[in-house]
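# Fold the following for me, if possible:
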Amino acid sequence: MARTTHAAVIGAALALLAGCGGSDESSSGAPRFVDEATSAGIDHVYAGEFEFFVGGGVAAFDCTGDGKDELYFAGGTNPAALYRNESPTGGALRFTAVPSSVTDLTEVTGAYPIDIDSDGVTDLAVLRRGSNVLLRGLGDCAFEDATEAFGIDGGNDWTVAFSATWEGSNALPTLAFGSYLTIEDRTKCGDSRLLRPVDDAAYADPIALSPAYCTLSILFSDWGGSGRRDLRVANDRHYYREGSEQLWRIASDEPPREFTEADGWKQLQIWGMGIASHDLTGDGLPEVFITSQGDNKLQTLEAGPDRPT
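So this is what the prediction gives:
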């Protein structure tokens, strides 16, 4: 696994934004991306040693209501940073830092935009090497730490993955946090955790998703068209012998349960890195694409939605 670099962290987001704006290229030509980080006003580095060599990245979301995405960068051992998008429509990219002790957190490995309380204002789930944080959006790119207010146990893990889904009529979403190695022992995989709401305003204690095999990505997905979103987990085989990729059954009226070979689940051992899911065949059921340090995997159901095979 290559350590995330300055270019990797900021280049992807800014190149994407540059590619989506005006261009001299013909609309029928191949997309062309230009690194405009410096000229756009971005001055940020994701740094750190071993415990930050996975993670890093950027969350893009509109926190001003003008239809333009702001950027929140993980920083590793450096502070994370929020940048306001002040780019004129159709013009050059321009971002301005929004310093705040609430958002300028250290030990951040990633962040995910989510409207956790459905108030129409984007919140941020901030993943850390340490205690995870839930930042509630207040509007105009202001945030408050609402971790305690929501009863969220932030843990003390090396968290690098996140996904969320709403179960049934719950007002709050179910949250899944994926852990890599344990902080205490770099040879052992840390348990990922599932947080379910206890009522309309707070969360119950986390449920450990064990066994765990050094998770790098997680994704809730209705793989069988049942209306139930189960949790797909991509794991790094570098640190396990008997483990594999995983699928957890997440039903609102029962504890999470790992699918096994008896359920039709086939063991797959790869250096799992990322997950994407989309219906590529038009049958209404999503395929799954898993990136890996080795060969990537594209999976589709063999015999319909009854079994995860």
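
# Every contact and neighbour count from this point should use C-alpha atoms.
OK.

# Verify the assumption that residue 15 is located in a strand.
No. With DSSP: H, G, I helix; E, B strand; the rest coil as the criterion, residue 15 is located in helix rather than a strand.

# and residue 12, what helix or strand is that in?
helix 6-20 (DSSP states H and E).

# Which elements pack onto the helix or strand that that helix is followed by?
Next along the chain after helix 6-20, taking DSSP H and E as the criterion, comes helix 37-40. For helix 37-40, the packing partners by 3 or more Cα pairs under 8 Å, 6 or more residues apart in numbering; DSSP states H and E come out as helix 6-20.

# Which neighbouring elements make contact with the helix it packs on?
Helix 6-20 packs on helix 37-40, strand 58-61, going by 3+ Cα pairs under 8 Å, 6+ apart.

# What is the neighbour count of the residue nearest to residue 108 when sequence neighbours are not counted?
Spatial nearest neighbour of residue 108, excluding adjacent residues (Cα to Cα, 6 or more residues apart in numbering): residue 128 at 4.3 Å. Using other Cα atoms under 10 Å, residue 128 has 29 neighbouring residues.

# ok, residue 128 to residue 139 distance?
24 Å (Cα to Cα, to the nearest Å).

# still on that earlier bit, packed most tightly, which of the helices and strands packed on helix 6-20 would that be?
strand 58-61 (a mean of 21; mean count of other Cα atoms under 10 Å).

# To check against the first, give me the structure of this:
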Amino acid sequence: MRNANRNESDAIIFILLGFSDYPELQIPLFLVFLIMYMITVVGNLGMIVIIRTNPKLHIPMYFFLSHLSFLDFCYSTVVTPKLLQILIVEDRTISFAPCITQYSFAAICVVTEAFLLAAMAYDRFVAICNPLLYIVVMSQKRCILILTGVYTWGLISSLIFIYSLLILSFSGINIINNFLCEYSAILSASISDKHVTELIFFILANFNTFSTLIVVLTSYLFIFITVLKMQSASGRYKAFSTCASHLTGVTIFFGTILFLYCLPSSKSSWLLVRVNTIFYTVVIPMLNPLIYSLRNKDVKESIRRLMDIKIFSH
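Model prediction:
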């Protein structure tokens, strides 16, 4: 492993180009992303507090939602501060160790979130298709086991991805045509044979993406079949409404990832890559608490009650 030598790895420098080819947009973009990050932090931490403090929300669906908010907060915090820095500071360099560290935490968050969304789809499947068994199937112990497995696989996947990058060699200065240290950008900067690394990434990334997609699509297929069989229109509406927020979040998350898969590897596509990366690293973590709060009556009631308490306390 050529990068194992500490002195050698310390000499490896990555330059994050970010949006440097649009100098007139640096300050406006900084302000926009700063506001978005503040909304993300307040929204996701607020969601966690609301769920944890309201006993009515102590059910599996909101248990998973609180961890989704935690992952979105972590993901945005891993990516956005560095993005803000390179927008206002001329020095866009990042050394090898911090670059790999940023990627590793981002990878853990992305993989974990994908499997967590699949677990939430399974939760909705059990709630709608097997309501009488819901308390038994989605017991507290089962939910903790599912969550432990989700986080564990996120960590294992991240370690495999990192290992596949650490076996590569890099020259002293490397250009990353993006605003963060993501896998394909680091890989493209390598000067060694990438066949093994590309094979590892192809197998694991496709397994993670399509295994979670299969769980989500299968769950919703059975949900739609069950809902269509319901006699009551109000029953169908109630069943669909419990899935609307999650289905919206899943569509945005996987739609963005699949769009990245379809982008061609050409210079003309780099702007699209950066815009798409902005979407799933900055925009989605901001949107998720809005989606789950605005479309969820229980959460809206909890927010309203919390605001009333603060108003009366003053």
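
# Need the TM-score between these chains.
Overlay of the two chains. TM-score (TM-score structural alignment, normalised by the length of the first structure): 0.25; 127 aligned residues with a Cα RMSD of 6.1 Å.

# Tell me if I'm right that the residue nearest to residue 108 of the first structure and residue 161 touch.
No. Contact criterion Cα atoms under 8 Å: residue 128 of the first structure and residue 161 do not qualify, at 10.0 Å.

# okay, and the common contacts of these two?
Contact criterion Cα atoms under 8 Å, 6 or more residues apart in numbering; residues shared by residue 128 of the first structure and residue 161: residue 110.

# is it fair to say residue 174 of the second structure lies in a strand?
Yes. Looking at residue 174 of the second structure with three-state DSSP, it is inside a strand.

# what's near enough to touch it?
Applying Cα under 8 Å, 6+ apart, the residues contacting residue 174 of the second structure are 12, 13, 14, 15, 189.

# Near the fourth one, how many other residues are there?
When neighbours are defined as other Cα under 10 Å, residue 15 of the second structure has 20 of them.

# What is the strand or helix carrying it packed up against?
For residue 15 of the second structure, the element it lies in under DSSP H and E is strand 13-16. Secondary-structure packing of strand 13-16 of the second structure (3+ Cα pairs under 8 Å, 6+ apart): strand 93-95, helix 96-129, strand 173-176.

# try it again with 10 Å
Strand 13-16 of the second structure is packed against helix 60-88, strand 93-95, helix 96-129, strand 173-176, helix 183-189, with contacts defined by 3 or more Cα pairs under 10 Å, 6 or more residues apart in numbering; DSSP states H and E.

# any chance of the ones you listed in CSV, plus distance to residue 161 of the second structure?
What follows is those, written out as CSV (distance: least, Cα to Cα, whole Å):
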stretch, distance to residue 161 of the second structure
helix 60-88, 17
strand 93-95, 18
helix 96-129, 8
strand 173-176, 18
helix 183-189, 8
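
# Can you check which of those gets nearest to residue 234 of the second structure?
helix 96-129 (13.9 Å; Cα to Cα).

# if we can go back for a sec, following the strand holding residue 15 of the second structure in sequence, what is the next regular element?
helix 26-53.

# Looking at the contacts of residue 174 of the second structure, state which has the most neighbours.
With neighbours defined as other Cα under 10 Å, the most crowded of the contacts of residue 174 of the second structure is residue 14; it has 23 neighbours.

# which one is that residue nearest to, not counting chain neighbours?
Of all residues beyond its chain neighbours, the one nearest residue 14 of the second structure is residue 174 (4.7 Å), with distances taken as Cα to Cα, 6+ apart.

# Distance check, the one you found against residue 188 of the second structure.
9 Å.

# What sits closest to residue 194 of the first structure if chain neighbours are left out?
Nearest to residue 194 of the first structure is residue 176, by Cα to Cα, 6+ apart, at 4.6 Å.

# what sits against that neighbour?
Residue 176 of the first structure makes contact with 161-165, 192-196, 206-209, 218-220, 231 under the criterion Cα atoms under 10 Å, 6 or more residues apart in numbering.

# Quick one: buried ones out of the residues you listed?
The neighbour count (16 or more other Cα atoms under 10 Å) marks 161-165, 192-196, 206, 208-209, 218-220, 231 as buried among these.

# Strands - which of those residues land there?
161-165, 192-195, 208-209, 218-220, 231 (DSSP state E).

# how about the residues you listed, which pair is most distant?
165 and 208 (17.3 Å).

# before we move on, back to that, okay if I get the contacts of residue 174 of the second structure as a markdown table plus distance to residue 204 of the second structure?
Conversion of the contacts of residue 174 of the second structure to a markdown table gives the following (distance: Cα to Cα, whole Å):
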| residue | distance to residue 204 of the second structure |
| --- | --- |
| 12 | 27 |
| 13 | 27 |
| 14 | 25 |
| 15 | 27 |
| 189 | 21 |
